[in-house]
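>>> 3D model of this:
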Amino acid sequence: MTEPLPHCQAAETLADDQLPAGFRFGSTACGIKPSGRPDLSVIVADRDAVAAGVYTRNQVVAAPVTWCRGLTPTDRFRAVVTNSGNANACTGPQGEQDTAQMAAEVAQRINCEARQVLVMSTGVIGHPLPMDKVVTGIDAAVAGADHSASAFRDVARAFCTTDQYTKMHCTTAKLSAGTIKIAAIAKGAGMIQPDMATLLSVVVTDAALPIAAAQKVIADAAAASLNRISVDGHMSTNDTLLLLARNEGTACSDAEDLSVLTDAIAEALIDLGKMIVADGEGATHVLCLQVDGASDDASADVIARAVGNSPLVKTAIKGNDPNWGRIVSAAGYAGPKIEVAKTSLSINGVAIYESGAPVSFDAATLSGSMKSASDVHIHLAVGDGPGQSRFWASDLTEAYVSFNSEYTT
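Presented below is the predicted three-dimensional model:
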C-alpha cells in the first residue's frame, strides 16, 4: 500500500473551528491513480452559495475549465467535484460529456441542478476519464462529507498529483461587521506558470459576498499571488482558482471590507504559492524576487518573470552561484526599458552590483548563505521609477529533468 502523502506544517495544527461554517468536505481513492492514493473529492455547500473563479489563459483548455467558466460567477453554487490523476484535457467531446456527467452525479446526490456543481481535474493530459471509477468515487465522497479538519486535510490530499506534500492555509480577517474565516487549499509542483503543475486552488470563506464583489476579490487576489509564481514557465491547460463564499452571514460589501478580504486571501494564496514553488519537482531553493524602479508595475512584473524563468538564473541558484551577470542580462532582454546606470542588485542582502557596475563582495560567503537557506532573496532595482513587483520561482535541478523525462513512461 502506498504511504499517505505528508501534510504541510499548517495542516498538523488545523482544528475544526478554523473552518468556515456552511461547507462540508469529502474525499476518497476511487482508482484513477495507479498508486491507490486519494484522487476524488467534493466540497459541498449546505445551501446556495457564491462562487467566482479565475482560469488558465492557455488557448488549449481542459473540459472542466470550459464548464466552470460558463457557470461563474454565480450565487447558486452548491458543490465542486475534483479528480486528480487525469486532466480530462484534449479529450474532445467525450471529455465534455464526462465533465457534465460528473456534475450531474454530484447534483443527483445533493438534490440540486448540475449547473450548480463546478468541476476541476488535474493530471495527465489526453486520456479519457475512467467514469465507472469516478462515479463510484463520487458516491463515497459525497456520502462521507463532513465539516471537520480531518476531512479538509483529506480533500487537500486528494487534490495532489506530483506534489510531495499537501498545501493549505487557514486564517481570519476582521471586517466592520465581525471576524470571518478563510480556508484555502492548493496543489501544484510542475507545469506551473499560472496566468489568471497543473495548479488548482479553492478558497472557502464564511463572508457573505455579492457575486460581482466575489469575482473582483478573487481576480485581484490572484494577480497579487498565484499569478506571480513559476516552477518551469509552462502554463497549464487546467489552472483553476475558485472562491466559495456564503450568501448569508458576516456581510462584506463596502470598499474597506473588500480590501481587507482581498488582502487576507492574497496573503493566504502567497503562502500556498510559495509552498508550490518550494515543492517544484526537484526544487532545492525558492527564488524570492523583488524588482523595483521600473516605469510601472506591469514592466516590473515582466522583468521579474524574465529573471525567474531564466534557466541560467535557475541553475546558478541551484549551484549556489551568485552569478549576477545572468540576472542583469535577463532583466535587459525582458523588454521593458531599464536604466542601466541606475541598476543595482543584491542577493540575500549582499550588494553585488550598484549603479551599473560590479562591487566587491565575498563570493564564498555569499555562496554559503545561499546553500544554507531554502529561500534565496534577489533584489533588483532597474531605475528610479515607481514600478515594482514580487515574484517567486524555483531553481532548476537534475531531478526536475529526470522526473519530467519519465513522467508518462
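>>> can we go C-alpha only for contacts and neighbour counts from here?
Fine.
>>> ok now do residue 63, which residues does it touch?
88, 89, 90, 91, 95, 96, 99 (Cα atoms under 8 Å, 6 or more residues apart in numbering).
>>> show me the residues you listed that map onto helices.
Counting by DSSP state H, the members of the contacts of residue 63 that fall within helices are 95, 96, 99.
>>> most neighbours, which of the residues you listed?
residue 99 (26 neighbours; other Cα atoms under 10 Å).
>>> how about the residue nearest to it when sequence neighbours are not counted, secondary structure?
Excluding the flanking residues, the one nearest residue 99 by Cα to Cα, 6 or more residues apart in numbering is residue 64, at 5.9 Å. Under the three-state scheme (DSSP: H, G, I helix; E, B strand; the rest coil), residue 64 adopts helix.
>>> and residue 64, how many neighbours does it have?
If we define neighbours as other Cα under 10 Å, then residue 64 has 28 of them.
>>> measure it to residue 401 for me?
Noted for residue 64: a distance of 29 Å to residue 401, by Cα to Cα, to the nearest Å.
>>> wasn't residue 400 part of a strand?
No: read with three-state DSSP, residue 400 is helix and lies in no strand.
>>> was I right to think it contacts residue 279?
No: using Cα atoms under 8 Å, residue 400 makes no contact with residue 279, being 11.0 Å away.
>>> between those two, which is the more surrounded one?
Under the criterion of other Cα under 10 Å, the comparison of residue 400 against residue 279 puts residue 279 first, with 25 against 17.
>>> got the contact list for the more buried one?
The contact partners of residue 279, by Cα under 8 Å, 6+ apart, come to 163, 164, 165, 188, 189.
>>> most surrounded residue in those?
Most neighbours among these, by other Cα under 10 Å: residue 188, with 31 neighbours.
>>> please tell me how far residue 243 sits from residue 376.
Distance, residue 243 to residue 376, using Cα to Cα: 31 Å.
>>> one more to put side by side:
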Amino acid sequence: MTVNYTTPAAKQLHSVAGVRLGTAEAGIRKANRQDLTLITLDTGCRVSGVFTQNRFCAAPVHLCRRHLSGSGEIRALVINTGIANAGTGEQGMQAARATCEAVARLLSVDASQVLPFSTGVILEPLPVERLIAGLPRCQADLADNHWFEAAHAIMTTDTVAKAASRQVMINDKTVTVTGMSKGAGMIRPNMATMLGFVATDAGIAQPLLKALVKEAADESFNCITIDGDTSTNDSFILIASGRSGVDFTAADAAGYAELRAAVIGVARELAQAIVRDGEGATKFITVAVENGRDHEECKTVGYAVAHSPLVKTAFFASDPNLGRILAAIGYARIDNLDVDKVRVWLANAGEETLVAEKGGRAASYREEDGARIMQSAEITVRIDLGRGQARGVVYTSDLSYEYVKINADYRS
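Modelled structure (predicted):
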C-alpha cells in the first residue's frame, strides 16, 4: 500500500540518448524475479555520485568511490537486489571486483569503468557466480526505453517501482531528465537501503555535475526519513550523456537554471515516492520548518519531529496528541531556543489550524480540528522557530503495525 503514488507507465518514462538498460532473473536471493540490472553508457557520458556516510558502507560503495575518483570515464553500472554485499569484509570486496571485471569483459571496457551497486540483506555473501551468469541476459535486453523494467528490477521490500521523467526546452532544444530509485525501509539518507539513478541528455562539465548531484541530493534524498536508519548502501548517481546538443560548463550559463530545476524536480519526486512507499506507511507527512537561524537548524528540528516514534505512531492512529511534536522540537538541541516564540500548525490540502504558540496550546485550537486533519493521508506540520529567516523541509511517513511485521519477517 502506498500513499497517493502510482508508478508511471513505461511510455511516460522518456529515453535518455546514450543510456541503455537491461534486466535479467539471476536468482541472487529469490527465484522468478528480475533482480539484476545493467546500464551501459556511450562514450562521452559524465557521471558523478554521492554515497552513504555509514561507516559499515558496503563493498560496492567503496569500489564506486574509487572508480569515480579515477581519470577514466564510466561506461557501465550494474545493480543487484536481494543481497547488499555489506558487512562481508574482503570476500565482499572480491565479489564487487569480480562483478566489475565480468561486466568489463562483456563490454570490452576496463573494470575501473564499471560502477557496482547492491541492495538487500546485510551480512550475507553475494552469490557472485549467479550474478555473473545473468549478465549476458542483461546485455541481450539492453534498450534505451527500459527504465520501467529497470525500476522494477532494483526493488527489495518496495511495493511499487519508483520512476520519474520530464522534458524541458532549453535553447530551443528538448532536454530529457529520467530517473529511478528504490527504497522503503532503512531510510534516512545522510549523503554526503536507498538507491537513486538519474540521467539527462544534457552535457554537464564534470565540476558542475559534481556540484549538481550534491545539490539534488540535499534537496531530495537528504530530506527524507522513514525510520531514521542510514543504510550501508545509499547511493545517488547523476549521469549526463551530452547527446541533446545542450552543454553547460558554468552554473550561470543561460538555461542551466531550468536544467537544475528539472534534475532536482525528478530527484525530489523519486525521494518522495520512497516515503510514500515507506514500509507499512499510511500517511505522507511534510515537516516544514521556517524562520530558523540557518538551514541546518531547520533540518535538525524537522528530523527530530520526523524521527520520533511517538509522533509517528500518533499520526498512524490519527490521534492529535500534538504535545509530542513540541517535545521533539524541545529535544532537538537548538541553542537558546525561545519556546515562547515557537508556533506550530497542522494542515492538510484544505485547511490549517494553529496548534501551539507562546509556549503552549494555542487559545484558538480545537481538538476536533486537529482530529479532522489527522485523518488525512497527506499532512503538513509547519513549525515557525521565530529566530531568523532560514527554512528547511523533511518528508516522512507514519509508523504502523505493518512496519514491524515487514521488518520482523524481512529475511524469511
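>>> TM-score for these two?
Scored against TM-score structural alignment, normalised by the length of structure 1, the superposed chains reach a TM-score of 0.93; 399 aligned residues with a Cα RMSD of 1.9 Å.
>>> sorry, back to before: what do we get in structure 2 for the residue nearest to residue 99 of structure 1?
Residue correspondence to structure 2 (TM-score structural alignment): residue 64 of structure 1 is matched to residue 60.
>>> what's the counterpart of residue 20 of structure 2 in structure 1?
Under the alignment (TM-score structural alignment), residue 20 of structure 2 pairs with residue 24 of structure 1.
>>> is its match located within a helix, as I assumed?
No: per three-state DSSP, residue 24 of structure 1 lies outside any helix segment and is strand.
>>> right, and it touches residue 43 too?
Yes: assessed by Cα under 8 Å, residue 24 of structure 1 is found in contact with residue 43 at 5.7 Å.
>>> among these two, which residue is more densely surrounded?
Neighbours were counted for residue 24 of structure 1 and for residue 43 using other Cα under 10 Å; residue 43 has more, 28 against 21.
>>> now the residue mapped onto the more buried one from structure 2: how far from residue 319 of structure 2?
Alignment note (TM-score structural alignment): residue 43 of structure 1 maps to residue 39 of structure 2. Distance of residue 39 of structure 2 to residue 319 of structure 2, computed by Cα to Cα: 46 Å.
>>> which residues do residue 24 and residue 43 of structure 1 both contact?
By Cα under 8 Å, 6+ apart, residue 24 of structure 1 and residue 43 have these common neighbours: residue 145.
>>> packing partners of the helix or strand containing residue 78 of structure 1?
Taking DSSP states H and E as the definition, one finds residue 78 of structure 1 inside strand 74-86. The criterion is 3 or more Cα pairs under 8 Å, 6 or more residues apart in numbering; DSSP states H and E, and the helices and strands that strand 74-86 of structure 1 contacts are strand 40-55, helix 92-110, strand 117-124, helix 149-159.
>>> how much does the second one deviate in direction from strand 74-86?
If you take axes from the mean of the first three to the mean of the last three Cα atoms, to 10 degrees, helix 92-110 of structure 1 sits at 120 degrees to strand 74-86.
>>> contacts for helix 92-110 of structure 1, please.
Helix 92-110 of structure 1 is contacted by residues 63-64, 67, 79, 81, 88-89, 113-119, 128-129, 131, 134-135, 138-139, 142 when judged by Cα under 8 Å, 6+ apart.
>>> equivalent analysis for stretch 218-235 of structure 1, please.
52-54, 56, 58, 189-196, 198, 242-243, 262-263, 265-267, 269-270, 273-274, 277, 280, 305, 308-309, 390-395.
>>> how long is it from one end to the other?
19 Å.
>>> so that stretch corresponds to what in structure 2?
Mapped onto structure 2 using TM-score structural alignment, stretch 218-235 of structure 1 spans residues 213-230.
>>> show me the helices in the stretch 251-400 of structure 2, by range?
Remark: helices assigned in the stretch 251-400 of structure 2 by DSSP state H, counting those that start in this stretch are 256-276, 295-307, 309-316, 323-330, 367-374.
>>> which one of the ones you listed lies closest to residue 358 of structure 2?
Nearest to residue 358 of structure 2 among those is helix 323-330; the distance by Cα to Cα comes to 11.8 Å.
>>> what's the counterpart of residue 162 of structure 1 in structure 2?
Under the alignment (TM-score structural alignment), residue 162 of structure 1 pairs with residue 157 of structure 2.
>>> show me the contacts for its match.
So residue 157 of structure 2 contacts 183, 184, 185, 279 (Cα under 8 Å, 6+ apart).
>>> that one sits in which helix or strand?
Counting by DSSP H and E, residue 157 of structure 2 is part of no helix or strand.
>>> what's the distance between it and residue 265 of structure 2?
To residue 265 of structure 2, residue 157 of structure 2 is 25 Å away according to Cα to Cα.
>>> and if you look at residue 154 of structure 2?
21 Å.
>>> and those two? Which one has more around it.
The neighbour count for residue 154 of structure 2 versus residue 265, taken as other Cα under 10 Å, is higher for residue 154 (29 against 19).
>>> need the contact list for that one.
35, 36, 37, 79, 80, 81, 119, 181, 182.
>>> OK, contacts around the nearest residue to the third one once chain neighbours are set aside?
On the basis of Cα to Cα, 6+ apart, the spatially nearest residue to residue 37 of structure 2 that is not a chain neighbour turns out to be residue 23, at 4.4 Å. Residues touching residue 23 of structure 2, when contacts are defined by Cα under 8 Å, 6+ apart, comprise 34-38, 137-139, 141-142, 149-150, 153.
>>> want to throw those residues into a markdown table with neighbour count and distance to residue 15 of structure 2?
Output for these, formatted as a markdown table (neighbours: other Cα atoms under 10 Å; distance: Cα to Cα, whole Å):
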| residue | neighbour count | distance to residue 15 of structure 2 |
| --- | --- | --- |
| 34 | 21 | 20 |
| 35 | 28 | 21 |
| 36 | 28 | 20 |
| 37 | 32 | 16 |
| 38 | 25 | 15 |
| 137 | 18 | 21 |
| 138 | 21 | 18 |
| 139 | 21 | 17 |
| 141 | 17 | 15 |
| 142 | 18 | 12 |
| 149 | 17 | 13 |
| 150 | 26 | 13 |
| 153 | 23 | 17 |
